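In: only geometry, no sequence info:
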């Protein structure tokens, strides 16, 4: 009789423990789901921005390294008989090639990361910095697509007495669309890349070929 009572007590205790564990699991699940619905969109947006910016920068830099154009490959400085700068001619064919090759490279790079899965640590939902990377991870999927445009510009920067640095730069604009089951958003950013530069001695002429000009003081 005493043995049966002990077994019954153990069984009741075991049931209580199991019930507590089940309720705890349900509570954690509900907590994560509630906080995930608020936290996930912002987390996806940040990760998508980091991923897209890195992909664009890698593609542009790799393409510029492959083309390996120097200043003299893109621009030609024309001087008069006294050595004064009269004009700067730019090679429109090479300028267009730079823009086309970079756009293609970026499109390929973004296509590689079209499908993404990131893992959000459970501790990130606590909003406590020290616990942000603690606990099991919850997988989240999202997709990246984008459209791109580029512009080659020319800027001039004073570099001393009668000296000017001519910068030829690429302005690359990316419009990234991020989509997931419960989030969609657009990211737009413009990054500038130095293509080539040269120091010009003398006065800056009034015409500089087909590039857009700004004077930087």
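Out: Perfect, thanks for sending it. What you see is a predicted model; the values in this text were computed from it and never measured.

In: from here on, just use CA atoms for contacts and neighbour counts.
Out: Noted.

In: and the residue nearest the centre of this structure?
Out: The residue lying closest to the centre of the chain (Cα atoms, centre = their mean) is residue 53, at 1.4 Å.

In: what kind of secondary structure is that residue in?
Out: Counting by DSSP: H, G, I helix; E, B strand; the rest coil, the backbone at residue 53 sits in helix.

In: roughly how far does it sit from residue 185?
Out: Separation of residue 53 from residue 185 (Cα to Cα, to the nearest Å): 15 Å.

In: all helices for the chain, in order.
Out: 2-67, 71-74, 92-112 (DSSP state H).

In: how distant is the shortest one from the center of its chain?
Out: Translated: helix 71-74. Distance, stretch centre to chain centre, for helix 71-74: 29 Å (Cα atoms, centre = their mean, to the nearest Å).

In: list the buried residues in it.
Out: Of all the residues in helix 71-74, those buried under the rule 16 or more other Cα atoms under 10 Å are 71, 74.

In: now the helices of the chain in JSON lines, please, with extra columns for distance to residue 135.
Out: Formatted as JSON lines, those follow (distance: least, Cα to Cα, whole Å):
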{"stretch": "helix 2-67", "distance to residue 135": "12"}
{"stretch": "helix 71-74", "distance to residue 135": "53"}
{"stretch": "helix 92-112", "distance to residue 135": "30"}
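
In: A further structure is provided below for comparison with the first:
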């Protein structure tokens, strides 16, 4: 009798895994990506508390107040990139304080069961190949005005550990670090931040 119960339970589990497998993986990935994205934004907010636009970009004006050059502070930008990458990894490694779980009933796809049943814990077990790049863009803000925005693009691979399997996925997030209104023409000698950082790395 006991053997029959165990065999029945085993077949039931196998059936459920095959039936809800795709939904299970999709929901786990969605929850993990949401948590990872939150970590990215939290980290950038924390790092940028110490920096402003003027720490990243130095503008030089002539005697009439016209901007004649804009220079990127490469040392500060490289420091920011390093801090962001390091802190993101630290938050992932110390995520025990974050309760990441999905109710078992949610995986059935049945509305009445959604959010019900025991919790299935999931965990972002690691981050690999974390790549942080800076870029910038100018957009028109009216007559003779432009907004200069500096972005951080985060690209990394995450492994989502569940009680049944490990799922891998890629995270891509682009966040504004700083912005400023530029009055007048944009200096012709301004170089894109991304190009400057890449050139600095290659030297």
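Out: Right, received. Where do you want to start? Keep in mind it's a predicted model, so treat the numbers as computed, not measured.

In: quick one: TM-score?
Out: After superposition, the two chains reach a TM-score (TM-score structural alignment, normalised by the length of structure 2) of 0.76; 189 aligned residues with a Cα RMSD of 3.1 Å.

In: picking that back up, what's near enough to touch whatever residue of structure 2 lines up with the residue nearest to the centre of structure 1?
Out: With TM-score structural alignment defining the correspondence, residue 53 of structure 1 maps onto residue 37 in structure 2. Counting by Cα atoms under 8 Å, 6 or more residues apart in numbering, residue 37 of structure 2 makes contact with 171, 173.

In: and the helices of structure 1: which comes nearest residue 158 of structure 1?
Out: Minimum separation from residue 158 of structure 1 across the helices of structure 1 (Cα to Cα) falls at helix 71-74, 17.7 Å.

In: could you tell me where the closest one falls in structure 2?
Out: The aligned range for helix 71-74 of structure 1 is 53-56, by TM-score structural alignment.

In: got it, and stretch 83-90 of structure 1?
Out: So stretch 83-90 of structure 1 sits over residues 65-72 in structure 2, by TM-score structural alignment.

In: buried residues in the longest strand anywhere in structure 1, which are they?
Out: Across structure 1, the longest stretch assigned as strand under DSSP state E is strand 137-160. For strand 137-160 of structure 1, the neighbour count (16+ other Cα under 10 Å) marks 142-146, 148, 150-157 as buried.

In: related to what we said a few turns ago, quick check: the match of helix 71-74 of structure 1 compared with structure 1, mean distance?
Out: For stretch 53-56 of structure 2, the mean deviation from structure 1 after alignment is 1.7 Å (mean Cα distance after the TM-score superposition for structure 1).

In: for the buried residues of strand 137-160 of structure 1, which one is nearest residue 204 of structure 1?
Out: Nearest to residue 204 of structure 1, judged by Cα to Cα, of the buried residues of strand 137-160 of structure 1 is residue 156 at 8.8 Å.

In: quick one: map that closest one onto structure 2.
Out: Counting by TM-score structural alignment, residue 156 of structure 1 lines up with residue 138 in structure 2.

In: who's in contact with its match?
Out: Residue 138 of structure 2 sits next to 146-149 when contact means Cα under 8 Å, 6+ apart.

In: one more: residue 71 of structure 1?
Out: Residue 71 of structure 1 is in contact with 196-198, counting by Cα under 8 Å, 6+ apart.

In: just want the angle from the longest strand of structure 1 to helix 92-112.
Out: 160 degrees (axes from the mean of the first three to the mean of the last three Cα atoms, to 10 degrees).

In: which of the contacts of residue 71 of structure 1 are buried?
Out: The neighbour-count test (16+ other Cα under 10 Å) marks 196-197 as buried among the contacts of residue 71 of structure 1.

In: hmm, back to that, buried set for the match of stretch 83-90 of structure 1?
Out: 67-72.

In: can you check stretch 194-203 of structure 2 too?
Out: For stretch 194-203 of structure 2, the neighbour count (16+ other Cα under 10 Å) marks 194, 196-197 as buried.

In: do the same with stretch 103-112 of structure 2
Out: Neighbour-count burial for stretch 103-112 of structure 2 flags 104-108 (criterion: 16+ other Cα under 10 Å).

In: from residue 168 of structure 1, how far off is the closest residue in space to residue 214 of structure 1 that isn't next to it in sequence?
Out: Nearest non-adjacent residue to residue 214 of structure 1, counting by Cα to Cα, 6 or more residues apart in numbering: residue 155, 5.1 Å away. Distance, residue 155 of structure 1 to residue 168 of structure 1, by Cα to Cα: 7 Å.

In: and if you look at residue 15 of structure 1?
Out: 75 Å.

In: so these two - more neighbours on which side?
Out: Neighbour count, other Cα atoms under 10 Å: between residue 15 of structure 1 and residue 168, residue 168 has more, with 22 against 12.

In: just checking, what residue in structure 2 corresponds to that one?
Out: That one, residue 168 of structure 1, aligns with residue 150 by TM-score structural alignment.
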